[in-house]
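Undergrad: Sequence isn't available, so here's the structure alone:
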C-alpha cells in the first residue's frame, strides 16, 4: 500500500522500509553515522542537501522522488520536469518518433509513468481497432484499454496469462515508485472480470510471456514478444519516466501477416 508522508524524516523511513533496509544498512551505504541518520529520520537533525543525495542513491529513488525529498527538506529540486512537447525536449521527441517509426510494421508505443499513451506507430494504432472510444479518450491508459472487457481483452487469446503478467508488472512499478495512482490503477484492473487460468500458448511461452491477439481484420491469432526501452541517462523527470514498448513477432506467421 502507498504511505502518506510529508516530512523528510517520514519520507526516508518510508523509502527505507520499501527497500527493506535497516538504518545501519542505509547509513553504511551513504557513509553517514547511524546516529545521525536516526536524528534526521526523527526530525532532531536537519540533513544537508549532499546527505539527501547520498541517501537517495542506495534507496534507488526515482528522479521525481529525489526532488520530493529535497523539497521536503527546504531545498530546490535538482531534476527539471518538462512537457515532451516543449522545445528543450525536441531531440528526445525525435528519438522517440524514430524508434516507433523504425519498428514498423511491428507495433510500438511510448507510455508515461502512469501507462498513459504518449505516442504510437501505425501498427500499434491498428491493433486498437474496435476498442470502445471511451477507453481511447485522452489520456489513453494502455493497461485499462488492454484488460477492460470493452477494450482489447475479448481479442486476447491468452488473456489469463497476459493479465497476470501486466498486473505483476504494474504492482512492481507501484512498489518501486511508491506512486498512489499506480496502486489505485492496480486495484481497479484487478477488479475487472478475469478468465480462468490457462496454459501459456506456443513455443515462446517457455522463454517469455507472449501476447497472442486476434487480428481485427483477418481474425487470425498474432503472437508477439515485447521489449521495454528507457532513456538510461535521463536527468529530466518526464524523460526518465518514459517507457517505449516494442512488440516483435513471435512466429513466422505473425511476421508475414504484419509485413503484408
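TA: In hand now; what should we look at? Model, not experiment: these values are computed from the prediction.
Undergrad: Only C-alpha atoms from now on, for both contacts and neighbour counts.
TA: Fine.
Undergrad: Could you look up the next helix or strand downstream of the lengthiest helix in the chain?
TA: Counting by DSSP state H, the longest helix found in the chain is helix 159-177. Sequence order places helix 180-190 as the next helix or strand after helix 159-177, per DSSP states H and E.
Undergrad: For that following helix, name the packing helices and strands.
TA: If you count contacts as 3 or more C-alpha pairs under 8 Å, 6 or more residues apart in numbering; DSSP states H and E, helix 180-190 packs onto helix 159-177.
Undergrad: which residues are in contact with the helix it packs on?
TA: 1-2, 18, 61-62, 65, 143, 147, 153, 180, 182-183, 186, 189-190, 194-200, 209-211 (C-alpha atoms under 8 Å, 6 or more residues apart in numbering).
Undergrad: repeat for stretch 131-146
TA: With C-alpha under 8 Å, 6+ apart, stretch 131-146 has contacts from 111, 114, 115, 116, 117, 150, 151, 152, 153, 166, 189.
Undergrad: the strands in the stretch 1-150 of the chain, which residues?
TA: Under the criterion DSSP state E, counting those that start in this stretch, the stretch 1-150 of the chain contains strands at 108-111, 117-120.
Undergrad: any chance of these in a markdown table, plus mean neighbour count?
TA: Output for the strands of the stretch 1-150 of the chain, formatted as a markdown table (neighbours: other C-alpha atoms under 10 Å):
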| stretch | mean neighbour count |
| --- | --- |
| strand 108-111 | 24 |
| strand 117-120 | 18 |
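Undergrad: Of those strands, which is nearest residue 227?
TA: Comparison of those against residue 227 by C-alpha to C-alpha identifies strand 108-111 as nearest, at 9.5 Å.
Undergrad: circling back: which of the contacts of helix 159-177 fall within helices?
TA: Among the contacts of helix 159-177, the members falling in helices (DSSP H) are 18, 65, 143, 147, 180, 182, 183, 186, 189, 190.
Undergrad: Take this one as well and set it beside the first:
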C-alpha cells in the first residue's frame, strides 16, 4: 500500500470520527463546508485526497479547536495553520498586559486566567480566599484550580454545597470531553468526580445557575462565576486560555470581599 493511500485513509477516518462525534450526516457536513456529499464520501472512504482548503473548511464546519485543526491538517499531510506561542514571548506581551489589567480591574473580586486542565496562569490578589487553609501540596506551582476547588484538602471542605456545585463543574468538563475527546481529560474528570459526593438531584436543583457557597474565616461567601475566552484568537496558546471571574451573588458577599481587600491593603 502506498503512503498516499495510508494518508487518505487516515484523514478520511479522522473526518468520519469527528463527524459522528458532532452527530452530523455526510450531507449536513458537506453543506456546511460548501462541498458535495459525494466528495465527502470519497474522502472518508480514502478514494479521494482532500486539498488543504477543503480540510480547513471541513475543520471549521466541525467546530474543531485550533489544535485539533492543526492535527487534522497534519494527518492530511499539510503543514499546521496555527502557531503555538509561549505566553512569555514578546509577541504576546500586549495580551499579558491586557490580562493583568482585567485581573486588577476585577478587584476586590477573585479572577484567574486558566490554561487547559485547570492550570492557573495568572490571578489577582483576591483569590487568597480560595487558598485559605489549603494543603501546601495543592498550592505548589503550577496550581491546578479545578483540583483545588474540589479536593477535600483544598476548597472542597469549605464549599458548603459541594455536591451540587461540584456536579456543575464536572458536567461542564464532561461536556467539553464529549465535544473534544481526550483520554487525559477523561482521567482528570474521573479524579475530580471522586471528590464530589454522589447525591440524587432533588426538585430544588438549580443546574448551571447554582452559586458556590464558600465558608471563609470572615463568614460565608456566595459566588457566581463567568467565563471569558479569546474567541477570535489565531494562536493556540491564547485560544486555550480562559478568564474565570467570580462575582458576589449577594450584598453580604460583596461587602465581605471588600473588607478582605481593605485588610490586605492595610497589611
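TA: Great, that's in hand. No experiment lies behind these values; they were computed from the predicted model shown.
Undergrad: re earlier: between the strands of the stretch 1-150 of the first structure, which gets nearest to residue 93 of the first structure?
TA: Once those are compared by C-alpha to C-alpha, strand 117-120 is nearest, at 9.7 Å.
Undergrad: same for the closest one, what does it pack against?
TA: strand 108-111.
Undergrad: Now do stretch 118-136 of the first structure: distance from first to last residue.
TA: Using C-alpha to C-alpha, to the nearest Å, the end-to-end distance of stretch 118-136 of the first structure comes out at 12 Å.
Undergrad: repeat for stretch 135-146 of the first structure
TA: End-to-end for stretch 135-146 of the first structure, by C-alpha to C-alpha: 9 Å.
Undergrad: Kindly name the residues of the second structure that line up with it.
TA: Aligned by TM-score structural alignment, stretch 135-146 of the first structure falls on residues 138-149 of the second structure.
Undergrad: What are the buried residues along that stretch?
TA: 138, 143, 144, 145, 146, 147, 148, 149 (16 or more other C-alpha atoms under 10 Å).
Undergrad: Which strand in the second structure has the most residues?
TA: Secondary structure of the second structure per DSSP state E: the longest strand is strand 219-229.
Undergrad: buried stuff in that strand?
TA: 220, 221, 222, 223, 224, 225.
Undergrad: got the contact list for the last one?
TA: Listed by C-alpha under 8 Å, 6+ apart, the contact set of residue 225 of the second structure reads 211, 244, 245, 246, 247.
Undergrad: just checking, residue 225 of the first structure touches residue 250?
TA: Yes - in this structure, residue 225 of the first structure is within contact of residue 250 by C-alpha atoms under 8 Å, at 5.7 Å.
Undergrad: quick one: common contacting residues for those two?
TA: residue 210.
Undergrad: which residues touch the counterpart of residue 10 of the second structure in the first structure?
TA: By TM-score structural alignment, residue 10 of the second structure lines up with residue 7 in the first structure. Residues in contact with residue 7 of the first structure (C-alpha under 8 Å, 6+ apart) are 72, 73.
Undergrad: any idea how far residue 79 of the first structure is from residue 7 of the first structure?
TA: 20 Å.
Undergrad: Which residue comes closest to residue 220 of the first structure once chain neighbours are left out?
TA: With C-alpha to C-alpha, 6 or more residues apart in numbering as the criterion, residue 220 of the first structure has its nearest non-adjacent residue at 5.3 Å, and that residue is residue 214.
Undergrad: correct me, but residue 76 of the second structure touches residue 6?
TA: No - when contacts are counted by C-alpha under 8 Å, residue 76 of the second structure is not listed as touching residue 6 (9.8 Å).
Undergrad: between the two, which one's more packed in?
TA: Legend: neighbour count by other C-alpha atoms under 10 Å for residue 76 of the second structure and residue 6, higher for residue 76 (23 against 14).
Undergrad: on that earlier part again, moving along the chain from the longest strand of the second structure, name the first helix or strand you hit.
TA: helix 236-239.
Undergrad: Have a look at how far, on average, that next one is from the first structure.
TA: Compared with the first structure after the fit, helix 236-239 of the second structure shows a mean deviation of 0.6 Å (mean C-alpha distance after the TM-score superposition for the first structure).
Undergrad: Flag every buried residue along that helix.
TA: For helix 236-239 of the second structure, using 16+ other C-alpha under 10 Å, the buried residues are 236, 237, 238, 239.
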